[in-house]
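Q: sharing a model prediction with you, sequence too.
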Amino acid sequence: MSLWNALTRNRAATRPDHSDARLRGRAYAVPFAPVWKAALDTATAQTRWTVTESDPRAGEIVAESRTLLWRFTDDVRIRVSLDTDGNTRVDVESASRKGSADLGTNARRIARFLHALDRHLFGQQRATR
C-alpha cells in the first residue's frame, strides 16, 4: 500500500485483479458449507471483532471491528459465494466509520482475516488467488 493511499482512503475491499496481492480475496476448491462455517468461525475468533449478522443464504457475514488505539468502530462485510469455475469465493470489505484516512488499517484487517481463514481451511484445500 502506498503512503498516498494510506493517507487518503478509509476503506479497502478485495477483488480478483487487485494490485495489492493481500486484497485479491480467495477461491477454494471446497464446497460452500465448510467454507461458510470456516469464515464464520474465523470472523467470530478475530480479536476486537463482533459478528452482528450472518446469513448463509445470502452468503454474508457482517461484523464490527474496534481499532486498538482509539477504539473506533469499523464495518466489515464478508461475502461467500460460488465463482464461475465452481470454487467457493470469499471476498471482504472493511470500511472506517470515521475519518478520511485509515493508515492502512482496513487492508491489514482484511489480510489478517484471509490468512486466518487460509489456516483454518489449510487441511482441506489451499486457496487459489
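A: Sure thing, it's come through. Numbers count the residues shown, from 1 in each chain.
Q: when you work out contacts or count neighbours from here on, use the C-alpha atoms and nothing else.
A: Noted.
Q: what ranges do the strands span in the chain?
A: For the chain, applying DSSP state E gives strands covering 11-13, 26-28, 49-55, 60-66, 73-82, 88-96.
Q: for residue 76, what are its contacts?
A: 62, 63, 64, 65, 92, 93, 94, 95 (Cα atoms under 8 Å, 6 or more residues apart in numbering).
Q: tally of neighbours for the nearest residue to residue 96 once chain neighbours are set aside?
A: In space, residue 96 comes closest to residue 74 once its chain neighbours are excluded; the distance is 4.5 Å by Cα to Cα, 6 or more residues apart in numbering. By other Cα atoms under 10 Å, 20 other residues sit near residue 74.
Q: try this one side by side with the last:
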Amino acid sequence: MNASPPGPAVLEITANAGVVRARQLVRALAQECRLSLVDQTKLITAASELARNTLVYGGGGTMTGAVVEERGRRGVRLDFEDQGPGIPDVDLALTDGWTSGNGMGLGLSGSKRLVDDFVLDTVPGRGTRVTITKWGR
C-alpha cells in the first residue's frame, strides 16, 4: 500500500527571500517525487520565473506546492497566486520575447514550455493564478 503524499506547503512570496524559498521547496518536492535531474531543473526554472512574476508584477502572493498522484502517475503541482493587476492580454503575455517590464520576456512562455501542464487564470484588476505540473517519467 502506497502512502499518500503529504498536504500542500504554502509559501508567502513578498520579497526576494520568498523567491529563494520557493526554489528550495520546489527542489525538495521534485526530489521527493523522484523527478529526473533534467526535469527537476526544468521545474525549478519555471517556478523561479513564476515566483518572480508573482513578486514583481503581482505585488507579492503565494506559492502552494505538493506532490500529487493522478491516474497512476506522480508529479509536482505548483500554484502561484497574487491579487495584482492581472494580465490584460494573455495571448500577448504568452508571446516569446514580449515583456511588460525590463525582463527578457521568457517568464510565462518559457515556463509553459518547461512543464507538462500549465493553466493561467487571470482577471484584470483581480489578480493572476498560474498552476503548473511536472509529471515523473
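A: That came in fine, so what should we check first? All values reported here derive from a predicted model rather than from experimental measurement.
Q: report the TM-score for the pair.
A: TM-score for the superposed chains, counting by TM-score structural alignment, normalised by the length of structure 1: 0.33, backed by 74 aligned residues with a Cα RMSD of 4.7 Å.
Q: quick one: closest of the strands of structure 1 to residue 119 of structure 1.
A: Among these, strand 26-28 comes nearest to residue 119 of structure 1, with 12.4 Å by Cα to Cα.
Q: which secondary structure elements does the closest one contact?
A: strand 88-96 (3 or more Cα pairs under 8 Å, 6 or more residues apart in numbering; DSSP states H and E).
Q: what about the longest helix in structure 2?
A: Counting by DSSP state H, the longest helix found in structure 2 is helix 37-56.
Q: contact partners of that helix?
A: With Cα under 8 Å, 6+ apart as the criterion, helix 37-56 of structure 2 contacts 13-16, 19-20, 22-23, 26-27, 30-31, 60-63, 78, 80-82, 107-108, 110-112, 114-115, 130, 134.
Q: may I see the buried residues of it?
A: Neighbour-count burial for helix 37-56 of structure 2 flags 39-55 (criterion: 16 or more other Cα atoms under 10 Å).
Q: over to stretch 109-116 of structure 2?
A: Neighbour-count burial for stretch 109-116 of structure 2 flags 109, 110, 111, 112, 114, 115 (criterion: 16+ other Cα under 10 Å).
Q: in strands, which of the contacts of helix 37-56 of structure 2 fall?
A: 13, 61, 62, 63, 78, 80, 81, 82, 130, 134.
Q: which one of the residues you listed sits closest to residue 122 of structure 2?
A: Looking across these and measuring by Cα to Cα, the closest to residue 122 of structure 2 is residue 130, at 8.3 Å.
Q: how far away is the closest one from residue 32 of structure 2?
A: To residue 32 of structure 2, residue 130 of structure 2 is 22 Å away according to Cα to Cα, to the nearest Å.
Q: neighbour count winner among the two?
A: Ranked by neighbour count (other Cα under 10 Å), residue 130 of structure 2 and residue 32 place residue 130 first, with 19 against 13.
Q: any idea how far residue 37 of structure 2 is from the more buried one?
A: 23 Å.
Q: equivalent analysis for residue 48 of structure 2, please.
A: According to Cα to Cα, residue 48 of structure 2 and residue 37 of structure 2 sit 16 Å apart.
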